[in-house]
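[1] one predicted model, sequence on top.
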Amino acid sequence: MNYGRTPLDDLPSRVTICEVGPRDGLQNEPVVLPVEVKAEFVARLVDAGNTVVETTSFVHPKWVPQLADAETLLSAIEQSEGVRYPVLVPNERGLDRALDLGMRDIAVFGSATESFAQRNLNRSVDESIQMFAPVVGRAREAGLAVRGYLSMCFGDPWEGEVPVAKVVDVASRMMALGCTELSLGDTIGVATPGRVTALLDALSAAAISMEHVAVHFHDTYGQALANTLTALRRGVTTVDASAGGLGGCPYAGSATGNLATEDLLWQLAGLGIETGIDLDKMVATSVWMAERLGRPSPSRTVAALAR
């Protein structure tokens, strides 16, 4: 149902949603879904109008068994023209696998803090940047787009508040490698609008254009939509979200689900911001996925519209 649109000043007319449900969403689920279900999930997301669908990861199955079927899944997906299907690669071996399958978009996953870098990558921040350098370099030489994820941008469960200057330093180093986009992760969902403003302003002052910045908010404390609106007012036009609010992080126990795509779509529609995504189809997709996972979607918009 449409309750009208009331635009606000200083907001973009269109926002690109990076749908992360198939990768970031499913990686934290205790249930390992059949590859046929995952392929249908991706197809449903594309049919709903998503043009960026983060599909899977080439992380070793020992660490993320939910995504051990990456090659099989990518072979089963009929890729649509005009749709990007980025995959996460941890190292050069992962890049080789992505190149062998003809992927055109990859992502690397870094950390702004030493504690999380050690737990997630088993190496320091400096060592992780060194590991990413040949991955990004080779990918760019091959004509691939490279998204750089930067996690723990606002708070870390082991280190507490993360200084803005530290985030800017690591962000600048990742962009200097040749990343085409930088996704700022509030991995444990502790950010509030003031912190978001401070970080984005500091990145702009460091000559990192908001054109190349995305935001990735978890909704642990119910702040994801407020933080997203703040980011849009600072010039960000790409927002990560997950169908039905799926997701978390297997290496940070306090990281609960991602911002639900449907909740984001409801807000953007009310603000008159175009996305090209059909909300009703997204709700139906998340209800369908919730049935396969055996639990209801945490998205309030899904709960409201699926009655």
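    Yep, it's here.
[2] going by C-alpha atoms from here, please, whenever you check contacts or count neighbours.
    Fine.
[3] got the contact list for residue 114?
    Residues near residue 114 by CA atoms under 8 Å, 6 or more residues apart in numbering: 124, 125.
[4] what about it, distance to residue 129?
    Distance from residue 114 to residue 129, counting by CA to CA, to the nearest Å: 12 Å.
[5] likewise residue 34?
    34 Å.
[6] higher neighbour count, these two?
    residue 129 (19 against 12; other CA atoms under 10 Å).
[7] I figured that one hits residue 174, correct?
    Yes. Assessed by CA atoms under 8 Å, residue 129 is found in contact with residue 174 at 7.0 Å.
[8] quick check: neighbours shared by those two?
    Between them, residue 129 and residue 174 share no contacting residue, judged by CA under 8 Å, 6+ apart.
[9] where does residue 38 sit: helix, strand or coil?
    Put simply, residue 38 is helix when judged by DSSP: H, G, I helix; E, B strand; the rest coil.
[10] from residue 104, how far off is it?
    To residue 104, residue 38 is 20 Å away according to CA to CA.
[11] who touches residue 193 in this structure?
    Contacts of residue 193 (CA under 8 Å, 6+ apart): 226, 227, 230.
[12] just the buried ones from the residues you listed, in ChimeraX syntax?
    In ChimeraX syntax, the buried subset of the contacts of residue 193 is picked out as below (16 or more other CA atoms under 10 Å):
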select :227,230
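[13] adding secondary structure and distance to residue 265, write the contacts of residue 193 out as CSV.
    Converted to CSV, the contacts of residue 193 look like this (DSSP: H, G, I helix; E, B strand; the rest coil; distance: CA to CA, whole Å):
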residue, secondary structure, distance to residue 265
226, helix, 13
227, helix, 15
230, helix, 16
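[14] ok, so of the contacts of residue 193, who is nearest residue 99?
    The closest of the contacts of residue 193 to residue 99 turns out to be residue 227 (CA to CA; 35.3 Å).
[15] what sits against that closest one?
    191, 192, 193, 196, 217.
[16] and the comparison structure, right after this:
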Amino acid sequence: MVKAEIFEVGPRDGLQNEAGVIGVAEKVALVDCLSRAGFARIEAASFVSPKWVPQMASSGEVMAGITPAPGVGYWALTPNLKGYERARAAGCDGVAVFAAATEGFSRANLNCSVAESLERFAPVMAAAVADGLPVRGYVSVVTDCPFEGEVDPGAVARVAGALRAMGCTEVSLGETLGRGLPERVDAMLAAVLGEVEAGQLAGHFHNTSGRALDNIEVALARGLRIFDAAVGGLGGCPYAPGAAGNVATEAVAERLAALGYDTGLDMDVVAEAAQMARAMRQQ
């Protein structure tokens, strides 16, 4: 059976979009449950300004509260050197930086141009290399942008290539709005694969239009074997209020298994975590 990895992002990319206040104990319990499910990597924290992402203000407490499981890496989002230093102090095993494929999205979300965002990552990359920590690079809006419409695949390829050249060990391609059609995802991947090898790419597909699993199949055909997902479908798309956001981990695992891929996950434990996640959404 061919191996495929699900990179669990629910505790970070999922919970950061939930409106209700979720306590540290609940977050810790979710991460600990996920730790028993067989994930190689869990994105458990985000060291960004609590002014912008209040749900993630307790990330340091969450990292201090979890029970690390052997063989599981705990990752965090770090937009700048200050965030990186907090993640390092919290004991994270890897960090992620985030960029966008369009100027409009970059300015709206990062308050700077794409080029400026990449420049900001340089100190983070240098520190991570010195500390021996891997860095993941996210690229947002890889097919559709709320400000610029359809995204040029070449623009995605340039940003992905830049992140890889800076030292990112992996680049996650974010179909942020969940509107990407399989044929356009395929065109985007064809362009990106000219800059970054398939083994260094991950697919991050939102399910707003119900096409995430179809897009994962397109990515599989292009050689990708790593996919981001959020247990219980945690999170939502800020540009499509009320719509589904992150594709659910359990759905991705089931589709991959049906296609003959081994994720190494204990689906009973994943189901337990999904139930916890759904309860959080109802708060």
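    Thanks, I have the structure now. The structure displayed is predicted, hence computed values, not measured ones.
[17] how about the strands in the stretch 51-200 of structure 2?
    Per DSSP state E, counting those that start in this stretch, the stretch 51-200 of structure 2 carries strands over the ranges 73-77, 94-100, 135-140, 144-145, 149-150, 170-175.
[18] just the helices in structure 2 please.
    24-35, 59-65, 81-89, 103-110, 114-131, 153-166, 182-192, 212-221, 249-258, 267-281 (DSSP state H).
[19] in JSON lines: those helices, plus distance to residue 172 of structure 2.
    Formatted as JSON lines, these follow (distance: least, CA to CA, whole Å):
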{"stretch": "helix 24-35", "distance to residue 172 of structure 2": "21"}
{"stretch": "helix 59-65", "distance to residue 172 of structure 2": "22"}
{"stretch": "helix 81-89", "distance to residue 172 of structure 2": "19"}
{"stretch": "helix 103-110", "distance to residue 172 of structure 2": "16"}
{"stretch": "helix 114-131", "distance to residue 172 of structure 2": "15"}
{"stretch": "helix 153-166", "distance to residue 172 of structure 2": "8"}
{"stretch": "helix 182-192", "distance to residue 172 of structure 2": "11"}
{"stretch": "helix 212-221", "distance to residue 172 of structure 2": "12"}
{"stretch": "helix 249-258", "distance to residue 172 of structure 2": "16"}
{"stretch": "helix 267-281", "distance to residue 172 of structure 2": "22"}
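[20] nearest to residue 233 of structure 2, of those?
    Of all the helices of structure 2, helix 249-258 comes closest under CA to CA, at 6.9 Å.
[21] burial count for the nearest residue to residue 16 of structure 1 once chain neighbours are set aside?
    In this structure, residue 16 of structure 1 finds its nearest non-sequential neighbour in residue 238, 4.8 Å apart by CA to CA, 6 or more residues apart in numbering. Per other CA under 10 Å, the neighbour tally for residue 238 of structure 1 reads 24.
[22] my read: residue 238 of structure 1 touches residue 215, true?
    Yes. The pair residue 238 of structure 1 / residue 215 is scored as a contact, 6.8 Å apart, by CA under 8 Å.
[23] which residue in structure 1 aligns with residue 56 of structure 2?
    In structure 1, residue 56 of structure 2 lines up with residue 67, judged by TM-score structural alignment.
[24] ugh, wrong one, residue 170 of structure 2
    Mapped onto structure 1 by TM-score structural alignment, residue 170 of structure 2 lines up with residue 181.
[25] kindly report the same for residue 226 of structure 2.
    By TM-score structural alignment, residue 226 of structure 2 lines up with residue 238.
[26] residue contacts, that match?
    The contact partners of residue 238 of structure 1, by CA under 8 Å, 6+ apart, come to 15, 16, 17, 18, 213, 214, 215.
[27] correct me, but the third one touches residue 49?
    No. The criterion here is CA under 8 Å, and residue 17 of structure 1 misses it with residue 49 at 10.1 Å.
[28] which one of these two is surrounded by more residues?
    residue 17 (24 against 16).
[29] can you report how many residues lie near the residue lying closest to residue 94 of structure 1 once chain neighbours are set aside?
    Nearest residue to residue 94 of structure 1, sequence neighbours excluded (CA to CA, 6+ apart): residue 58, at 5.3 Å. Neighbourhood size, residue 58 of structure 1 [other CA under 10 Å]: 22.
[30] residue 43 of structure 2 -> structure 1?
    Under the alignment (TM-score structural alignment), residue 43 of structure 2 pairs with residue 54 of structure 1.
[31] contacting residues for that match?
    By CA under 8 Å, 6+ apart, residue 54 of structure 1 lies in contact with 18, 19, 20, 21, 22, 23, 24, 84, 85, 86, 87.
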